[in-house]
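> Sequence and predicted structure are below.
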Amino acid sequence: MLHLKKLNLLYVLIFGLLVAGCKDKNVEPTIETALDSTTASDYKAINSWLYEIMDDAYFWYKDMPAQASLDATIDPHDYFEKLVYQRETVDRFSSVTDDIDALQNEFDGISKIFGISYALSYIDDGKSNIGIFLNYVVKGSPAEIAGLKRGDILLKVNGTQLTASNYTTLLGSGETATFTLGALNGTTIAATSTTISITKAEVSEDPVAFSSVISKPTYGKTIGYLVYTQFVPGTTADEAKYDNELRQIFADFKSKGVNELVLDLRFNPGGYISSAETLASLIGKNVSASKIFYKEQWNDKYVAYWQKTQGADALNYTFLNEANNIGNNLSRVFVLTSNGTASASELVINGLKPYMNVITIGEHTAGKNLFGSLINDDQNRWKWGAYVMLGQTANANGESDYGTVNGMTPDYLIEDSKVPYKPFADENETLFRKALDIMGIPAPEGLRIAASKTVDPFKKSLRDDLKVRKNLMIKKGTIQLIHP
């Protein structure tokens, strides 16, 4: 079996096979393809390797078909699908790639991108033309440098209007694209004369898209607002860079007396569990390193192994002692959600519930209570790798009932379909407005509200070239393959 050595709740999976990390994202897993030196003659060895990994570490290994019943000469993408347990309803996340380096970079928040996160929606009653509605722009990306921002509307790519039939080709056509901006005129969204040309670049994405403190002294409220887009602890050069940025933000929240917190996870597909621990430990009320944040359930072989080597509490993980925790000044936390809120994001929501009132506003989450690891070949024979679901998580009360296609049902179900999207922390922004209402803070009087339109969504939470970010919950650690 794979022998795992636990290391500060970070699993840098290296088991004779090196394991990298496990992040998550919603809906179907994206099949990664790239130029690879392997040929059909290698498929048998690759598929044998895939089966060995899955038979050992996969949460549902007992439900896999017998290896002898499978055709080991077929394409590994097809072979892997035969091993996955109930793809449509249960394991929607395990996947295989023939370019593990590219996938690892994506997991680490490094990718060659324009830097736009968006939804696609119809702009006409006939539902033929669609628009790109930017929900945020990555810091330091080509899109931000070009001047694009949340709320912008893009209607044409290289001079051609986006439609339901051509958007895939237009958005995936090349490294450089010229976008034509659109604007809302009355009830019509139409193209303007403004165009912006952007060329993709490799960007290490800062997961803190926005943070602010909003003071409402009349109502006795000081509101901390944080938009967090992925759980990534840092960069290669500074492994704790982004976690430390979170700590600084909460130090600011604490010094300014924040007593209401809005955590915007609408665009967060998950990431490293270590960063989920950091964030939850900065928020939780009366939490400490003696309180359970979450519990893990592996397959029976690993449960037996962990408990034998680490004791009965081996799979209980506690909060961290964070000096900038603001939980004692909070009675609740508001979390803004979407269908793209997944994995480590859901772990934070679920893990905080035993300790404080967690009020969710928005749409159903992705429904990923699973964690996994990206595994590559220790012998470096190929670039193939597998993102394998190793188990599931539960909170301190043993609750883990959201791992379905319906995800978590928000306390206040609100579809985020009013465009143009307003800036983060704008008091009339759709989901934030609801949080303010619950706090008892009315909309400002005498403020002219900009024109808006409710659109019919076509695709949600996309990034750049049509990538739906993976729903990830990643563990780092060391894993060694040992043979009995």
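On my side now, so go ahead.

> only C-alpha atoms for contact and neighbour calcs from this point on.
Noted.

> and the residue nearest to Tyr61 when sequence neighbours are not counted, what is it in contact with?
Closest residue to Tyr61 apart from its sequence neighbours, by CA to CA, 6 or more residues apart in numbering: Asp55 at 5.1 Å. Applying CA atoms under 8 Å, 6 or more residues apart in numbering, we find Asp55 in contact with 61-62, 64.

> here comes the other one, which I'd like you to weigh against the first:
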Amino acid sequence: MLKFKNYGLTGCLALLLFTVSCKTSDVDPEVVSTTDTTYTSVNSWVYELMNDAYFWYDDMPTESTLDKTISPFDFFEKLIYQRTTVDRFSMITDDIDDLENEFNGISTIYGIGYSLSYLDNTQTSIGMFLNLVVKGSPAEAAGLKRGDIVMKVNGTQLTSSNYSSLLSSSETAVFTLGTLTNGVIVVNSTTISVTRAVVNEDPVVFSSVITKADYGKTIGYVVYTQFVPGTDADAKKYDDELRAVFANFKSQGVNELVLDLRFNSGGYISSAETLASLVGKSISGSKIFYKEQWNDKYTAYWKKANGANALNYSFLDEANNIGSSLSRVFVLTSNGTASASELVINGLKPYMDVVTIGEHTAGKNLFGSLISDDQGRWKWGIYMMLGQTANANDQSDYGTVDGMTPTYIVEDSSVPYLPFGDENETLLRKALDVMGIPASTDLRTGATKRVAAVTSHMYRDNLQVKENRMIRTDHLPLLNN
């Protein structure tokens, strides 16, 4: 027998994929109560949810063998299936409201994305190399831009031993910039002060059309940083921005497309459906975009409730689809390209050639739900993996720590980073080369330098690494045993 229970899931049932920066189990929790009674109640609630809908529920330890008086952060980890290799994504939070805001692109930030690399072969001093500045953020307002090099924070040179404390400590930071001169990165006199503020991040960062008439190419290029459909005030704001970009591409006769998803670690599947439906060749609302697989209980439930094709999800009929003018799509990737981004790549493969350029992706073919307590007893919440996705050809072989292997492996290590849309920018340049378009002799290439990364991560703000989220949300039915 089935009964429906409102678990406080956010969003709509059309499977959502999301990746954001948020608290993880290695962060000290701001505990609502430290009493064993409260912990026991929270942990009992967590176990009930996981035992019902978790994709690997039948691999969890028996409830009676667990100590429910321990911290929910520790208790949750005892339920996770193969944390390091399989379920790298489920998590628990003690502030569900804060996490939900971050899932919706609302956070308190400077508004910078960057890599950390050594300045020279001594591997002592390091620089922050800005690869992204968020639209409408304090960083943009202060004048920071992609390509800037930050050498000092609050007057202190960044080094391999102090960068963690310097980048994690301040609401206001004074950044001292550097310049590449004669092959050496040196400090200059420019300082920029930035104070973090609440920002609703617009994911449609940049778009342009590059016309190469001599080669018969009109190239659409768009940088898209997260799959978020809109804001509280306008639920379709960002999806409609994407539609407007593709309307422009269509009107200009774009016949090659470059999707820059280097900084996109996921988001709502509804937005993934929108993007894929604007790109796909010979697709329509009757063609399968992706399929879902749940645990055995929920697979049986959904098919009984909605029919044999209940877990097949179709493309949308988008008026500004440009697929008829494309034979392929180029996607720029990094190890931060995840979840909804990978879903778009995988979902388009049965319909057109998808050429990926950059680094291996994150490898997340799993989807989950963000779940709060429907009785409002606490602010604890869990992000639980419910299942995995596959494309129309049942392909889903990228859900590993190695992710998707790019068609062309290109290391994005030349700094300073060039502006988006610059034809000499490392990954876009490779796409143009594959198209058969050589670098123009009219373009003057600025001085660049290859640097060695301190870590493989691309950071946001205070050493935040965007977690890879693939979220499905609605009123989840609780299945009685």
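Received it, and whenever you're ready, just let me know what you need. This one's a predicted model, so the numbers in the text were calculated from it and none came from an experiment.

> Just name the closest of the contacts of Asp55 of structure 1 to Asp411 of structure 1, please.
Tyr61 (35.6 Å; CA to CA).

> For the closest one, grab the count of nearby residues.
Neighbour count of Tyr61 of structure 1, defined by other CA atoms under 10 Å: 19.

> any idea what it aligns with in structure 2?
By TM-score structural alignment, Tyr61 of structure 1 lines up with Tyr57 in structure 2.

> One more: Phe114 of structure 1?
Phe114 of structure 1 maps onto Tyr110 of structure 2 when the alignment is built from TM-score structural alignment.

> Kindly report the same for Lys353 of structure 1.
Aligned partner of Lys353 of structure 1 by TM-score structural alignment: Lys349.

> cool, and Asp465 of structure 1?
Using TM-score structural alignment, Asp465 of structure 1 sits opposite Asn462 in structure 2.

> Could you do Pro269 of structure 1 as well?
Applying TM-score structural alignment, one finds that Pro269 of structure 1 aligns to Ser265 in structure 2.

> Quick check: closest non-adjacent residue to the residue most central in space within structure 2.
Central residue of structure 2 (CA atoms, centre = their mean): Ser265, 1.3 Å from the mean position. Take Ser265 of structure 2 and drop its neighbours on the chain: the residue closest to it by CA to CA, 6+ apart is Ala338, 4.3 Å away.

> re earlier: what's the match of Tyr61 of structure 1 in contact with, if anything?
50-51, 295.

> Redo these as a markdown table? Include secondary structure.
Output for the contacts of Tyr57 of structure 2, formatted as a markdown table (DSSP: H, G, I helix; E, B strand; the rest coil):
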| residue | secondary structure |
| --- | --- |
| Met50 | helix |
| Asn51 | helix |
| Asn295 | coil |
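
> Provide a list of residues in contact with the nearest residue to Lys470 of structure 1 once chain neighbours are set aside.
Leaving aside its sequence neighbours, Lys470 of structure 1 sits nearest to Lys25 (CA to CA, 6+ apart; 3.2 Å). Applying CA under 8 Å, 6+ apart, one finds that Lys25 of structure 1 lies in contact with 93, 268-270, 340-343, 366, 468-472.

> any idea how far Lys25 of structure 1 lies from Leu279 of structure 1?
Going from Lys25 of structure 1 to Leu279 of structure 1 by CA to CA, to the nearest Å gives 18 Å.

> Check Gly311 of structure 1 too.
27 Å.

> between these two, who's got more neighbours?
More crowded of Gly311 of structure 1 and Leu279, by other CA under 10 Å: Leu279, with 23 against 11.

> Is the more buried one within a helix or a strand, and which one?
Assigned by DSSP states H and E, Leu279 of structure 1 belongs to helix 273-283.

> quick one on the thing from earlier: how about the contacts made by the match of Pro269 of structure 1?
Counted by CA under 8 Å, 6+ apart, Ser265 of structure 2 has contacts 18-20, 225-226, 336-341, 466-469.

> List the superposition-based mean deviation of the lengthiest strand in structure 2 with respect to structure 1.
The residue-count maximum for a strand in structure 2 (DSSP state E) belongs to strand 184-195. Comparison of strand 184-195 of structure 2 with structure 1 after fitting gives an average deviation of 0.9 Å (mean CA distance after the TM-score superposition for structure 1).

> gap between the residue nearest to the centre of structure 2 and Arg469 of structure 2?
Counting by CA to CA - Ser265 of structure 2 and Arg469 of structure 2 are separated by 7 Å.

> anything in contact with each of those two?
Taking CA under 8 Å, 6+ apart as the contact rule, Ser265 of structure 2 and Arg469 both touch 18-20, 338-339.

> Closest to Lys237 of structure 2 out of those residues?
Phe18 (17.2 Å).

> corresponding residue for Leu282 of structure 1 in structure 2?
Checking TM-score structural alignment: Leu282 of structure 1 goes with Leu278.

> my guess is that match meets Gly323, correct?
Yes: applying CA atoms under 8 Å, one finds Leu278 of structure 2 in contact with Gly323, separated by 7.2 Å.
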